[in-house]
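Asker: What shape does this take:
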Amino acid sequence: MDATKQLLHGVRVADFSRVLAGPYATAMLADQGAEVFKIEMPGHGDDSRHLGPFTETGSTYFTSLNRGKRSIEVDLKDATSHEDLIDFIRTCDVVVENFRPGVAAKLGLSFDDIKAVKPDIVYASISGFGQTGTQAKRPAYDTVIQALSGLMSATGFPEGSPTRVGESIADVSAGVFAAFGISTALFHRQTTGEGAHIDIPMLDVMLAMQPTNAAIHAAGAAPSRVGNRHPISAPFDTYRGTDGLVVIAVANDKLFAALADALGKPELVTDPRFATDSARSDNDEALRAEIEEFTTGHSVTELCTIFDAAGVPNSPVLDFAEALDGPITEGRELSAKDPRTGHTYLHHPILVDGARPTSELPAPHLGEHNAEFGTSAHDEQRQRA
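Answerer: Take a look at the predicted model:
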């Protein structure tokens, strides 16, 4: 990791989280140089170890979320193991958990429990609905949160059914906000010496991720399914070419004038139906007819070339492989290979001084670092005391 700064070097994390949201957060911390110890159930480990897709070297899903971490097996219900675990947590700066609210307390691992032995701990709890309230103990998965947050009802085409976003966006977003909350709490601790309990409810996160829908709601309207178009700007949609769809994204009058010229229809700029963004949105179908009169005569490649020359934001609709491995991301180093499994995983998306933070450690075997936990916790605890 010589080429990148380890912004979280020296930070130690006890990670009790499983599957996606928590592991996504702690992978981001590991990429930035934090020492992440993944606390796993003996003999079984994180459920994501058993989730496909698989290669002969294991789960690609697990690898992508747990690169750069260490694994220790701990029976959380065993009294002796619990004592050792508390000693280990005394050496840590951060605890991350995504137990259902109330479970950590039953295990003697709640924020209050840990704060009693480590007053400056930064403790992050990820859950579906937060640590308090009538819904707190409800189980939650990504699709449940997408449905409850209103996102699903606003996704899809008007004539179709509410649609799940094509990624576990509630889990991933919760992971990003958890990493953000932990980082800001560590900064606060650095300046004040105080720890903090960071509560990350997936539902709250998913609501916060909908500023456009919130703006529509605040104006007294109901967000609705509008397909690929933007709900408040136009033209901002997919349009038919001879061999597929092209995206055109225009959000101001200057860009619309450039598009009108590229279409060979400069008169559209002075047409009262299209004179402002609001008017264009209100008359979206009429505008679509004008645009597709031109686009249906050209291939997607030709259209992208024409719109690029005019300075109009546009794109073909790519699949994931085309996006990650194609020319659009050439030279960006967006992925890497785990040195042990050979699995490709996505790099940390933030560049620090021009380089992508990454950890040299492979995704761990279950219990690979048990010996390190058993011998180092007490020694380091004494050194830090």
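Asker: Only C-alpha atoms from now on, for both contacts and neighbour counts.
Answerer: Will do.
Asker: Let me know the helix or strand that residue 36 is in.
Answerer: Assigned by DSSP states H and E, residue 36 belongs to strand 35-40.
Asker: ok, and what's touching stretch 300-319?
Answerer: 241-250, 255, 258-259, 262, 295 (CA atoms under 8 Å, 6 or more residues apart in numbering).
Asker: so who does residue 75 touch?
Answerer: Neighbours of residue 75 in contact, by CA under 8 Å, 6+ apart: 41, 42, 81, 82.
Asker: Mind giving me the ChimeraX command for buried ones among the contacts of stretch 300-319?
Answerer: Only the buried entries of these go into this ChimeraX selection, using 16 or more other CA atoms under 10 Å:
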select :241,245,246,247,248,249,250,255,258,259,262,295
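Asker: ok, back up a step: if you count contacts, what does the helix or strand just after the strand holding residue 36 end up packed against?
Answerer: Past strand 35-40, further along toward the C-terminus, the next helix or strand under DSSP H and E is strand 54-55. On a contact count with 3 or more CA pairs under 8 Å, 6 or more residues apart in numbering; DSSP states H and E, strand 54-55 meets no helix or strand.
Asker: this one as well, want them side by side:
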Amino acid sequence: MRVADFTRVVAGPYATMLLGDLGADVVKVERPGTGDDCRGWGPPFKDGESTYFLAVNRNKRSVELDLKSEEGRRLARELVASSDVVVESFRPGTMRRLGLDYETVRELRPDVVYCSISGFGTDGPYRERAGYDVMVAAHGGLMSITGTPGGEPVRTGVALVDVTTGLFAAQGILAALLHRQRTGEGQHVEVSLLSAQLAALINAASAYLVAGHVTGPQGSGHDSIVPYQAFRARDGYVVVGAANDRLFRLLAETIGCPELAGDPRFRTNADRVAHRDELVALLQDRLSTEDATYWEDVLWRAGVAVARVRTLDEVFDDQEVAASGQVVTVDHPRLGAVPLVGPAVRLSRTPAAVTLPPPLLGEHTTEVLAELKLGTNRAR
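Answerer: Below you'll find the model as predicted:
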């Protein structure tokens, strides 16, 4: 499968990277001279290369095309005509002005699977708005439930709206390819950051739509489960979750406070939610008396859901992460050996793999244009 990738920043590149992980030949079309916006996002940089760009652009080949020129658009049409999938993340209407919209591309490649990614979709009054992750997180409600009560709105530490959008886009493309395999028909796949954000609100959305409850920020806590949050230990933080009554009794016994399980304020989860402040204060007093590693060890051995809050250096030094084999090393043309987080999905017969490093800007222009001239579609 060849994927013509007209995306930039995070959501679109994340989707096409996932397709590349599964074996697609992803040809990334970039602006001459500057390329994808996130090539300039930093610091941190490594020898001039943005670590942000490296995170979402493995398994791709880069081609510089000036889509403002007739020659650039002609070459882009040749590329899409030879591609099974086209993915774009311009503002709605841009690809039409370039002569690369779905209807036009379908004339060149009738069975094409064409995916459009936008901030707010193509039908509503906000379709022309720029759709960066944090703006959609604000508009779509995620920032209203992230942070601490009474505190300022907080964005998630990584662009989860973009990542979620990329996952939905890849899912839609794969479903469309399966349909094409069965029927020979291509189709237009659309996903917006706002639609992905709404889908990801899960229980918070349902709480409002079904019960009229407007969820607010809970810090590390949970609106419907107590205890289910981070507690300050003597030397750090530990997250404890007791999502049912049996686990709460086990937690109370393990930390040496069995009387909590018999307290009428805390007997059921609904009781614990109603008396959240009292219970959290009691648990905090007890958990602050030992180190986080101590509580993680004893609670894990007792069967209580628990995890110490780790920093990223600790995460990538963790034995479980090492055992997963998910951190892979690729040979970058400028940086040499570069470690990257590889695919999350495991397939027993057709494993996902990292076969190409994130490309230099325009690194494969000559190669891909030669293939277009010869009418070839490189298999990987």
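Asker: Next, the TM-score between them, please.
Answerer: Comparison of the two superposed chains (TM-score structural alignment, normalised by the length of the second structure) gives a TM-score of 0.93, and 373 aligned residues with a CA RMSD of 1.9 Å.
Asker: can the contacts of residue 75 of the first structure go into TSV with extra columns for neighbour count and distance to residue 345 of the first structure?
Answerer: Formatted as TSV, these follow (neighbours: other CA atoms under 10 Å; distance: CA to CA, whole Å):
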residue	neighbour count	distance to residue 345 of the first structure
41	17	24
42	14	26
81	15	33
82	17	34
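Asker: lining up those with the second structure, which overlap?
Answerer: Among the contacts of residue 75 of the first structure, the ones whose aligned partners also touch in the second structure (both residues aligned by TM-score structural alignment, their matches' CA atoms under 8 Å) are 41, 42, 81, 82.
Asker: Average separation of the strand holding residue 36 of the first structure from the aligned part of the second structure, please.
Answerer: Compared with the second structure after fitting, strand 35-40 of the first structure deviates on average by 0.6 Å (mean CA distance after the TM-score superposition for the first structure).
Asker: Longest helix of the first structure, counting residues only.
Answerer: As assigned by DSSP state H, the longest helix anywhere in the first structure is helix 169-192.
Asker: if we can go back for a sec, what range in the second structure does the strand holding residue 36 of the first structure sit on?
Answerer: Residues 25-30 of the second structure are where strand 35-40 of the first structure lands when matched by TM-score structural alignment.
Asker: chain center to the matching stretch, what's the gap?
Answerer: The chain centroid and the centroid of stretch 25-30 of the second structure are separated by 20 Å under CA atoms, centre = their mean, to the nearest Å.
Asker: Run through who's touching that stretch.
Answerer: Here stretch 25-30 of the second structure has contacts from 1-7, 16-17, 19-20, 36, 59-66, 361-362, 368, 378-380, using CA under 8 Å, 6+ apart.
Asker: same question, stretch 73-89 of the second structure
Answerer: By CA under 8 Å, 6+ apart, stretch 73-89 of the second structure touches 1-8, 12, 16, 65-67, 98-100, 105, 108-109, 111-118, 173, 369, 372, 375-377.
Asker: In the second structure, mark out all the strands, start to finish.
Answerer: 2-6, 25-30, 45-46, 49-50, 60-64, 85-88, 113-118, 187-192, 228-232, 237-241, 305-308, 327-332, 336-341 (DSSP state E).
Asker: what stretch of the first structure does the third one fall on?
Answerer: Taking TM-score structural alignment as the measure, the first structure aligns residues 54-55 with strand 45-46 of the second structure.
Asker: ok, now stretch 169-183 of the second structure?
Answerer: So stretch 169-183 of the second structure sits over residues 178-192 in the first structure, by TM-score structural alignment.
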